[in-house]
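A.B. asks: Show me the folded form of this:
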Amino acid sequence: MRKTTFILPAVFVAIVIALSAVFIVDEREKALVLQFGRVIDVKEEPGLAFKIPVIQEVVRYDDRILSREVGPLEVTPLDDRRLVVDAFARYRITDVRQFREAVGAGGIQTAEARLDSILRAKTREVLGSVSSNDILSSDRAALMLRIRNGAITEARDLGLEVIDVRLKRTDLPQANLEATFARMRAEREREAADEVARGEEAAQRIRAQADRTVVELVSEARREAEIVRGEADAQRNAIFAEAYGKDPDFFEFYRSLTAYENALQGNNSSLVLRPDSEFFHYLRSSEGRLGAAPVAE
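C.D. replies: So this is what the prediction gives:
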């Protein structure tokens, strides 16, 4: 009876000690075996593992890809237009031994605080080297890659691997929003005025060229018309001269009729002439026939 009283507690203590010496490593985590705070072993493969009870302890870390939100960060690009940037990073613990040595007992919280500092510094450095238009554009993958590459080296000292960095939001500070919009509006209006001025200048050149072309065409047409008219007048005069030379009396008669036609019109039919004037030579009844000699008064 007394033996049973001592054996049962001893068996129970032995079972507790045996169970405390065994631990399970999940496939989603990595484990460190610590002895008095010093790393004794690293367990990365899933399954059963052993440790010395009481003397050694197990610390577990997540082996999955983790996310970290970087709070609103104000940056100043090259053109001095301040921007508020939100970002997030994806990372994982690659070296748990180095991770433990770097952050100590603080674990993930301490590591993420230090990772925040790294990401903020690299974001300010990269975005401060470009213009705000590059940051606000939709094609900014190169900027995010530069931030990630800059953070990789420093994060490696923490036993971390930075897998990706993304810019979620890039906005103007509320205090500068209206001023920035006014400046952008003024720039667009200036560009529009420049375009209008260049259009007016081009229109003036085209209009001047068209006017000069019109003048040249009209002048050329008038010159050709004058040449044609002069040649026609010369031919007409030659024909008249030939005809008049063949019959001088007919020429004199035709010239008199032309004079009557020009003088005796509706608005100019009043003449003050002597009855025996030479102007009426062909109107006298006794001298009306062609070629008759004038009758002396």
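A.B. asks: C-alpha from now on. contacts and neighbour counts both.
C.D. replies: Will do.
A.B. asks: in the stretch 151-297 of the chain, which spans are strands?
C.D. replies: Using DSSP state E, counting those that start in this stretch, the strands found in the stretch 151-297 of the chain span residues 160-171.
A.B. asks: by how many degrees do the strand or helix carrying Arg68 and strand 160-171 diverge?
C.D. replies: Following DSSP states H and E, one finds Arg68 within strand 66-75. Relative orientation of strand 66-75 versus strand 160-171 (axes from the mean of the first three to the mean of the last three C-alpha atoms, to 10 degrees): 40 degrees.
A.B. asks: Report the contact partners of Leu160.
C.D. replies: Neighbouring residues of Leu160 by C-alpha atoms under 8 Å, 6 or more residues apart in numbering: Tyr91, Arg92, Ile93, Thr94, Asp95, Phe99.
A.B. asks: one more, for comparison:
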Amino acid sequence: MNARLQIVGALLGLLLIIASMCLFTVDQRQFAVIFQLGEVKKVITEPGLHFKLPMVQNVRFFDNRVQTLDSQEPERFITSEKKNVLVDSYVKWRIIDPQLYYVSVGGDESRARTRLAQTVNDGLRGEFGKRTVHDVVSGARDRIMEEMRGKADADARKIGVQILDVRLKRVELPQEVSEAVYRRMEAERKRVANELRSEGSAEAEKIRADADRQREVIIADAYRDAQKIKGEGDAKAAAIYGQAFGQNPEFYAFYRSLEAYRNTFNSKHDVLVVEPNSDFFKYLKNPK
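C.D. replies: Purely as a prediction, here's the structure:
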């Protein structure tokens, strides 16, 4: 009985070993390629449990997810103006034909990345060489990425890979060129600032001159009006004096003489030299 159990156990173990050698699972994130004696026999793209011949066939798995090829250092390209620019980019790609991918690059991801990097680098170099710095920085950036994606994808399909996107993360001038550009921009800003200051000073002088002119005009008009009012007042006063003088000339003459006496003899130190029979003493000699 024990011998039978041992035999059954051995057979079950052997069956499990054979099953493990015959069956394999494919994850939804992978492709599976079955090889028979080193030759591609079958490509499995659907996830699940699958069968292979033990000892004769072997399986290799390839990632079918979207992968990123990101440049480690910015690449230096030359524009149509013969100016250097530093370009930092990345590529989104994935395997779409595992059999062609294996035949082309031996299923080696590093070889595939090298091939894609060379393709994108050459394409970008050609695109930048046809455009100016302004175009590659802002004007035609989207167009460059779209055209580059199409060209890179056409070449990548030769090795069973699809290029989903090519993006320019950063496009800038080299450090030595940037400093010169910044100095030129600073000089230009200073020139514009000085020009604006000059225009402001000229406008300020214009405003001051106009204000001074208006002030002179206002003062002249006020002086004219004041003189006119004063003249009218003097005329009215003269008319009143004339009217009063006309009503009693003798009293007016007497009043004026008293005013003259008061103003003349206001100080004890004043000296007056006149003839005694002068009209100045007319009312002193004969008050009546």
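A.B. asks: which of the contacts of Leu160 of the first structure show up in the second structure as well?
C.D. replies: Retained in the second structure: Tyr91, Arg92, Ile93, Thr94, out of those (criterion both residues aligned by TM-score structural alignment, their matches' C-alpha atoms under 8 Å).
A.B. asks: Give me the subset of the residues you listed that lies in helices.
C.D. replies: Among those, DSSP state H puts none in helices.
A.B. asks: Quick one: which of those is the most crowded by neighbours?
C.D. replies: The residue in those with the most neighbours, by other C-alpha atoms under 10 Å, is Ile93 (25 neighbours).
A.B. asks: what residue of the second structure matches up with that residue?
C.D. replies: Under the alignment (TM-score structural alignment), Ile93 of the first structure pairs with Ile95 of the second structure.
A.B. asks: Spatially, what comes nearest to that match if we skip its sequence neighbours?
C.D. replies: Val161 (4.5 Å; C-alpha to C-alpha, 6 or more residues apart in numbering).
A.B. asks: Same question for Asp41 of the first structure.
C.D. replies: Spatially, and ignoring its direct neighbours in sequence, Asp41 of the first structure is nearest to Val33 (5.0 Å; C-alpha to C-alpha, 6+ apart).
A.B. asks: The helix or strand hosting that neighbour packs against which elements?
C.D. replies: Using DSSP H and E, Val33 of the first structure falls within strand 29-35. Counting contacts by 3 or more C-alpha pairs under 8 Å, 6 or more residues apart in numbering; DSSP states H and E, strand 29-35 of the first structure is packed against strand 38-43, strand 56-62, helix 96-103.
A.B. asks: of the contacts of Leu160 of the first structure, closest to Ala263 of the first structure?
C.D. replies: Of all those, Tyr91 has the smallest distance to Ala263 of the first structure: 115.0 Å, by C-alpha to C-alpha.
A.B. asks: wait, what's in contact with the closest one?
C.D. replies: Ile65, Leu66, Ser67, Arg68, Leu160, Glu161, Val162, Ile163, Asp164.
A.B. asks: list the buried ones in stretch 46-60 of the first structure?
C.D. replies: Neighbour-count burial for stretch 46-60 of the first structure flags Phe50, Lys51, Gln56, Glu57, Val58 (criterion: 16 or more other C-alpha atoms under 10 Å).
A.B. asks: Need those in CSV (columns: distance to Leu271 of the first structure).
C.D. replies: Converted to CSV, the buried residues of stretch 46-60 of the first structure look like this (distance: C-alpha to C-alpha, whole Å):
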residue, distance to Leu271 of the first structure
Phe50, 150
Lys51, 150
Gln56, 150
Glu57, 146
Val58, 143
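A.B. asks: biggest helix in the second structure by residues?
C.D. replies: Looking across the second structure with DSSP H, the single longest helix is helix 175-247.
A.B. asks: so who does the equivalent of Ala31 of the first structure over in the second structure touch?
C.D. replies: Aligned by TM-score structural alignment, Ala31 of the first structure pairs with Ala32 of the second structure. Ala32 of the second structure is in contact with Val26, Val43, Ile44, Thr45, Val59, Arg60, Phe61, Phe62, Pro98, counting by C-alpha under 8 Å, 6+ apart.
A.B. asks: swap the cut-off to 7 Å and go again
C.D. replies: By C-alpha atoms under 7 Å, 6 or more residues apart in numbering, the residues touching Ala32 of the second structure are Val26, Val43, Ile44, Thr45, Val59, Arg60, Phe61, Phe62.
A.B. asks: nearest to Arg4 of the second structure, of those?
C.D. replies: Within the contacts of Ala32 of the second structure, the smallest distance to Arg4 of the second structure is 36.2 Å, found for Val59 (C-alpha to C-alpha).
A.B. asks: Next, the mean deviation of the strand holding Val33 of the first structure compared to the second structure.
C.D. replies: Once the two are superposed, strand 29-35 of the first structure sits an average of 4.1 Å from its aligned residues in the second structure (mean C-alpha distance after the TM-score superposition for the first structure).
A.B. asks: Specify the local secondary structure of Ala10 of the second structure.
C.D. replies: What DSSP: H, G, I helix; E, B strand; the rest coil gives for Ala10 of the second structure is helix.
A.B. asks: Could you give the number of residues near it?
C.D. replies: Neighbour count for Ala10 of the second structure, taken as other C-alpha under 10 Å: 12.
A.B. asks: how close does Asn262 of the first structure sit to Ile7 of the first structure?
C.D. replies: 163 Å (C-alpha to C-alpha, to the nearest Å).
A.B. asks: err, Ala243 of the first structure, not the other one
C.D. replies: 167 Å.
A.B. asks: With distance to Tyr283 of the second structure added, can I get the contacts of Ala32 of the second structure in JSON lines?
C.D. replies: Listed next are these as JSON lines, based on distance: C-alpha to C-alpha, whole Å:
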{"residue": "Val26", "distance to Tyr283 of the second structure": "148"}
{"residue": "Val43", "distance to Tyr283 of the second structure": "151"}
{"residue": "Ile44", "distance to Tyr283 of the second structure": "149"}
{"residue": "Thr45", "distance to Tyr283 of the second structure": "146"}
{"residue": "Val59", "distance to Tyr283 of the second structure": "153"}
{"residue": "Arg60", "distance to Tyr283 of the second structure": "150"}
{"residue": "Phe61", "distance to Tyr283 of the second structure": "146"}
{"residue": "Phe62", "distance to Tyr283 of the second structure": "143"}
